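Undergrad: Just need the structure, nothing else, for what follows:
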Amino acid sequence: MSEAPKRVTKRRVLLFGRGSHQWEESCPILRRYLKTIPGYEVDYVKEDLDVFTAERIEPYNLIVLFNTGGQLTVEQKRGLVEGVAAGKGFVGCHGAADSFRASPEYLAMIGGEFQRHPATREFIVSLTDNKHPVTKDIKGYEVKDWEPWPIFEYKVYDEQYLLDSDPRVHVLATTTFRGSLWPVAWVKPWGQGKVFYTILGHHPGVVREEFFKQLFIGGAKWAGGKQPYRKPKTDRYDII
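TA: The predicted structure is shown next:
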């Protein structure tokens, strides 16, 4: 007797693009990634910040923000921040930490704020938690003649955001700059909602990279899923 097919839970996703960082090229790539997740139905909205008002954001289970700069009205801010607190998921890429900076509630929700960056360059990203639901499917690699211990480090060519971040976030990946560790991706709760953020995504080239794709899809699956936030057993990273 064959097994009954698994029931797929439908989840409505709002993908929002605006600002800079070639969002008009990167957002369609993100949309394709989101559509690979079973049950995810994606609406792509360009530039219309009123989509964050309580009435318009209400149908969505997950908000994906590819935005830089701008300001939110009181109604837009309340709809977004309170919507996530009520249980919606949130995914922010790159400039999402350089957005809506006059709204401290938004910055508290995302967990950090952009400060500066060196020139776009190649740097190494290291996974610090490869057991989390966001990162567990990202493949490591093995070095010939070593013991079979996979290495979870990846070269990226991107704008290396350096942020002030909430020390309570759970960091999933880090990089180094001038001798200090800096977060590359993290998760955190916001009320009943789940938040995933990564500094990556400055240009479409990095958005097309396999490491970014796996990290983004993992973050979107986790943030948009029905399971509540579970505090990780350990935090392996200290903010410097």
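
Undergrad: from here on, contacts and neighbour counts on C-alpha atoms
TA: Fine.

Undergrad: Chain neighbours aside, what residue packs nearest to the residue most central in space within the chain?
TA: For the chain, Tyr197 is the residue whose C-alpha lies nearest the centre (CA atoms, centre = their mean; 3.2 Å). The shortest distance from Tyr197 to any non-neighbouring residue, by CA to CA, 6 or more residues apart in numbering, is to Gly92 (4.7 Å).

Undergrad: hang on, the one you found packs against Thr68?
TA: No. The pair Gly92 / Thr68 is not scored as a contact, 10.4 Å apart, by CA atoms under 8 Å.

Undergrad: which of those two has more neighbours?
TA: The neighbour comparison of Gly92 against Thr68 (other CA atoms under 10 Å) goes to Gly92, with 25 against 20.

Undergrad: Is that one in a helix, a strand, or coil?
TA: Here Gly92 is recorded as strand under DSSP: H, G, I helix; E, B strand; the rest coil.

Undergrad: Quick check: buried residues in the helix of greatest length in the chain?
TA: What stands out as the longest helix in the chain, according to DSSP state H, is helix 210-224. Neighbour counts over helix 210-224 (16 or more other CA atoms under 10 Å) mark 211-224 as buried.

Undergrad: structure for this one too, so we can compare:
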Amino acid sequence: MSKQRPLLVLFLLAIIFPLMTWGQKADRILIFTKTRGYAHASIPAGVEAMQEIAAKRNIQVDTTSNVEWFTSEKLKPYAALVFISTNGSVLNEEQREAFKEYIHSGGGFMGVHGASAGARTWPWYQEMVGGAFSSHPEPKEGVLLRGNLLHPINRDFPEHMVWKDEWYNFSQVEEGLTILLWADEASYIGGEYGKNHPIAWIRDFEGGRSFYTALGHFSYHFTDAIFRKHLEAGLLYAMGKDAETASF
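TA: Down below sits the predicted model:
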């Protein structure tokens, strides 16, 4: 009997391990860069930065601008979808349904800069992102203010920082967001919110998770160490990782 025990253990592991891991998303992300109309020149720099951040975390990356990737089966392996300055309504109804199914099954979304300008005729997408882009002044310097001071995703961001960007205004901002960064409208001209102007946030949404940052208009932004930590923390949140114990 003792000789049979190792075989029994291996047999049980062969059954139990797949059951334990079934349904879990691997450490793999999909970077999506499709645009229709205006395309930010910073998109390649954003892709490169996210690839380097992922490599640091041993996360596998696929990158595409092909909307045919949006099927239930093709999206299933990904822990997060990363939209880098996507623009325009690019997904058809079937692809939108696959996207919704992905989020409803616990998937994560990360939107960078122009991602809030995508799918303006798709209310579900705007709600999932958390805000819909409406306008911005010419790029200029302003001051970023740290929002939720206690949230671990924010711990490496200074309480205030001078930053040059397109300071996005939004036609709507959803309720229930955890605001990570505010724009200090007293520091520049062109804001439309007054005291409370959100620029980056997170939210749980319909079974999934969403991180959005309006920063990232210029290519050089993606070499900034603080901004990279901001992106890294946002990615970990979107993937469902514990940012509190993550080492930056």
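
Undergrad: quick one: which helix or strand includes the residue nearest to the centre of the first structure?
TA: Using DSSP states H and E, Tyr197 of the first structure falls within strand 193-198.

Undergrad: what range in the second structure matches that strand?
TA: Alignment of strand 193-198 of the first structure against the second structure: residues 208-213, by TM-score structural alignment.

Undergrad: To what extent does the matching stretch diverge from the first structure after superposition?
TA: Aligned to the first structure and superposed, stretch 208-213 of the second structure gives a mean residue distance of 0.6 Å (mean CA distance after the TM-score superposition for the first structure).

Undergrad: Strands of the first structure, residue ranges please.
TA: Under the criterion DSSP state E, strands of the first structure are mapped to 11-18, 40-46, 62-67, 89-93, 112-116, 121-127, 153-158, 162-165, 170-177, 180-190, 193-198.

Undergrad: Need those strands in a markdown table (columns: distance to Arg101 of the first structure).
TA: Listed next are the strands of the first structure as a markdown table, based on distance: least, CA to CA, whole Å:
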| stretch | distance to Arg101 of the first structure |
| --- | --- |
| strand 11-18 | 15 |
| strand 40-46 | 20 |
| strand 62-67 | 12 |
| strand 89-93 | 14 |
| strand 112-116 | 8 |
| strand 121-127 | 26 |
| strand 153-158 | 22 |
| strand 162-165 | 13 |
| strand 170-177 | 22 |
| strand 180-190 | 18 |
| strand 193-198 | 16 |
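
Undergrad: closest one to Gly79 of the first structure among the ones you listed?
TA: strand 62-67 (11.6 Å; CA to CA).

Undergrad: quick one on the thing from earlier: select, out of the strands of the first structure, the one closest to Gly140 of the first structure.
TA: strand 153-158 (7.4 Å).

Undergrad: mean per-residue distance, that closest one to the second structure?
TA: Relative to the second structure, strand 153-158 of the first structure is 1.2 Å off (mean CA distance after the TM-score superposition for the first structure).

Undergrad: okay, that strand sits on what stretch of the second structure?
TA: Counting by TM-score structural alignment, strand 153-158 of the first structure corresponds to 160-165 in the second structure.

Undergrad: same thing with stretch 95-111 of the first structure?
TA: The aligned range for stretch 95-111 of the first structure is 114-130, by TM-score structural alignment.

Undergrad: who touches Arg101 of the first structure in this structure?
TA: Gly69, Gly70, Gln71, Leu107 (CA atoms under 8 Å, 6 or more residues apart in numbering).

Undergrad: ok, 10 Å please
TA: By CA atoms under 10 Å, 6 or more residues apart in numbering, Arg101 of the first structure lies in contact with Gly69, Gly70, Gln71, Leu72, Leu107, Glu113, Phe114.

Undergrad: likewise Glu185 of the second structure?
TA: Applying CA under 10 Å, 6+ apart, the residues contacting Glu185 of the second structure are Gly142, Val143, Leu144, Trp167, Gly191, Glu192, Tyr193, Gly194, Lys195, Asn196, His197.

Undergrad: now Leu177 of the second structure
TA: Gly130, Gly131, Pro198, Ala200, Trp201, Ile202, Arg203, Asp204, Phe205, Ser210, Phe211 are the contacts of Leu177 of the second structure under CA under 10 Å, 6+ apart.

Undergrad: repeat that for 8 Å
TA: So Leu177 of the second structure contacts Gly130, Trp201, Ile202, Arg203 (CA under 8 Å, 6+ apart).

Undergrad: Give me the aligned partner of Gly142 of the second structure over in the first structure.
TA: With TM-score structural alignment as the criterion, Gly142 of the second structure matches Phe123.

Undergrad: same question but for Leu177 of the second structure, I mixed them up
TA: In the first structure, Leu177 of the second structure lands on Val169 (TM-score structural alignment).

Undergrad: Quick check: the gap between its match and Asn67 of the first structure.
TA: In this structure, Val169 of the first structure and Asn67 of the first structure are 21 Å apart, going by CA to CA, to the nearest Å.

Undergrad: do the same with Leu127 of the first structure
TA: For Leu127 of the first structure relative to Asn67 of the first structure (CA to CA), the value is 25 Å.
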